[in-house]
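**Q** below are the sequence and a predicted model for it; my questions follow.
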Amino acid sequence: MYDPTVARLTYRALLGRRRALILGILPALLIVISVLVRALSGTDDQTASDLLGGFGLATMVPIIGVIAGTGAIGPEIDDGSVVYLLAKPVKRPTIILTKLFVAIAVTMAFSALPMMISGLILNGNGQQVAVAYTVAALVASIAYAAMFLLLGTVSRHAVIFGLVYALVWEALFGSLVSGARTLSVQQWALAVAKKVTDSDLVTSDVSLTTGTVLLVVVTVATTWYAGQKLRALTLAGEE
């Protein structure tokens, strides 16, 4: 369920000069802030956890997911070039899965790697904080890429809606409002990260089982629905 040609075209679209620059802004900012914090306050496990969780996982990862997930298919639908892709002898589920794999890979590369680097800068992976948040970024990348890939197939304003979700729901409500935390990818990923470290520096409002199940369900459901929307788009074009 993977097509190299579709993958190559998607990578080219996502990693073009302009989009790659946008993708790199937040990771670079996280690393710069980490260097400054380490220089000014020294090594502190709680500070490392607060920065990696509050900025890295709550803001950087979902925004990168928005850019990669919507960018994997949204622009092709908007400008109509998706018609040429759909005309190729490639099964529709293969197209969606290939684009999802690419979106996941890009999201992981631009979120998990900077997370690890920042964690090592901040406290040298003391109490496994760097590894824990890197794992959180990896698992969150999968769900975000799937969610925003679906958003890219159903809306011409996918980036706007995605940013609203990332900045309002995940970064604001997902961090401050207890009821919203249960329905937050951030909290699901934190449940997985908490398993990595035995300290109380990483906390989650959901259990490991609940977080894992919800991550899988959301990823599978949104990917399946994105495939259905793409199938419907194909039929409309053929009629």
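**A** Looks like it arrived, so ask away. Since we're looking at a predicted model, the values are computed, not measured.
**Q** CA only for contacts and neighbour counts going forward, please
**A** Noted.
**Q** and Ser207, how far is that from Ser175?
**A** To Ser175, Ser207 is 16 Å away according to C-alpha to C-alpha, to the nearest Å.
**Q** give the contact list for Val220.
**A** By C-alpha atoms under 8 Å, 6 or more residues apart in numbering, the contact list for Val220 reads Ala146.
**Q** what do you get for Ala143?
**A** 185, 215-216, 218-219.
**Q** could you give me the ChimeraX selection string for whichever of these are buried?
**A** Buried residues among the contacts of Ala143 (16 or more other C-alpha atoms under 10 Å), as a ChimeraX selection:
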select :185,215,218,219
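**Q** including distance to Ile25 and secondary structure, could the contacts of Ala143 go into a markdown table?
**A** Output for the contacts of Ala143, formatted as a markdown table (distance: C-alpha to C-alpha, whole Å; DSSP: H, G, I helix; E, B strand; the rest coil):
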| residue | distance to Ile25 | secondary structure |
| --- | --- | --- |
| Val185 | 22 | helix |
| Leu215 | 27 | helix |
| Val216 | 29 | helix |
| Val218 | 28 | helix |
| Thr219 | 26 | helix |
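**Q** next up, a second structure to put side by side with the first:
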Amino acid sequence: MNPTVARLTLRGLLGRRRGALLLVVPALLLLVSALASGSSGDGHDLTVKILGQLGLGTLVPILGLVVGTGVIATEIDDGSIVYLLAKPLPRWEIVTTKLFVAIGTTWVFAAVPTMLAGLMLYGTKDGVTLGYTVAALVAGAAYSAIFLLLGVVTRHAVVVGLGYALVWESLVGNFVAGARTLSVQQWARSVAETVAGDTAIGADVSFGVAVPLLLVVTVAATVLAAVRLAGLTLAGED
């Protein structure tokens, strides 16, 4: 990890309009949770619904999209990436540094609000809050890698990523049984179920399948992004 690249990436990420966007969805989750915490009824089911659908299903992928594309796609679009690529730095180091920044930022703006929302809604009972917090952490890392890769391979990363997050993760991954095996959200739910216990949170993908897939997707996306970035450098030198 390169500290200079990390500092510049974080400054660029939080200094643009993305900095404000990062606060909108977490604030919505916390507002909904605060209003729902005083309602009567089954607190467990309400917590699972809010943290599962609004938190893990909406907050985490949207923030992963904003942050994952924001750490590199903007620099590629405006051409400023050439100044970074001109430095004597391995391309994999640039990618991994930007990924670390993306993951850390996503954790701060997604996993932390998820934990706070869970505590407001249900406290620490049944391990539900802990389960969804851990799920937000692992999903945030995977989404960051996926969307960083999109930021390198296409100039329409935000549009493509938004389509993926809304269509595949939110619709297909939730309502088409066969597609759930290929959904980051469902893999994260499996982790949440394991942490909280089988009776607290339901998941359609086994833990033994979910964890390897999360690791493979995160690592593969990172490697592909580094290879693609190296290709861009060679093309520029030609």
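**A** Looks like it arrived, so ask away. Not measured: the values here are computed from a predicted model.
**Q** TM between them?
**A** For this chain pair, the superposition-based TM-score is 0.97 by TM-score structural alignment, normalised by the length of structure 2; 238 aligned residues with a C-alpha RMSD of 1.1 Å.
**Q** related to what we said a few turns ago, out of the contacts of Ala143 of structure 1, which comes closest to Asp78 of structure 1?
**A** Thr219 (23.6 Å; C-alpha to C-alpha).
**Q** contacts for stretch 163-175 of structure 2 next, please.
**A** By C-alpha under 8 Å, 6+ apart, the residues outside stretch 163-175 of structure 2 that reach it are 57-58, 61-62, 179-180, 182-186.
**Q** ok, of these, which come out buried?
**A** Using 16+ other C-alpha under 10 Å, the buried members of these are 57-58, 61-62, 180, 182-186.
**Q** what is the neighbour count of Ala232 of structure 1?
**A** 12 (other C-alpha atoms under 10 Å).
**Q** which residues belonging to the helix or strand harbouring it are considered buried?
**A** When elements are assigned from DSSP states H and E, Ala232 of structure 1 belongs to helix 208-238. By neighbour count with 16+ other C-alpha under 10 Å, helix 208-238 of structure 1 contains the buried residues 208, 211-212, 214-215, 218-219, 222-231, 233-234.
**Q** same check, this time on stretch 165-172 of structure 1
**A** For stretch 165-172 of structure 1, the neighbour count (16+ other C-alpha under 10 Å) marks 165-167, 169-172 as buried.
**Q** how close does the equivalent of Gly104 of structure 2 over in structure 1 get to Thr70 of structure 1?
**A** Alignment note (TM-score structural alignment): Gly104 of structure 2 maps to Ala105 of structure 1. According to C-alpha to C-alpha, Ala105 of structure 1 stands 14 Å off from Thr70 of structure 1.
**Q** neighbour count winner among these two?
**A** Thr70 (28 against 18).
**Q** which residues touch that one?
**A** If a contact means C-alpha under 8 Å, 6+ apart, then Thr70 of structure 1 has 148-153, 158-159 as its contacts.
**Q** hmm, try it at 7 Å
**A** Residues near Thr70 of structure 1 by C-alpha atoms under 7 Å, 6 or more residues apart in numbering: 148-149, 151-152, 158-159.
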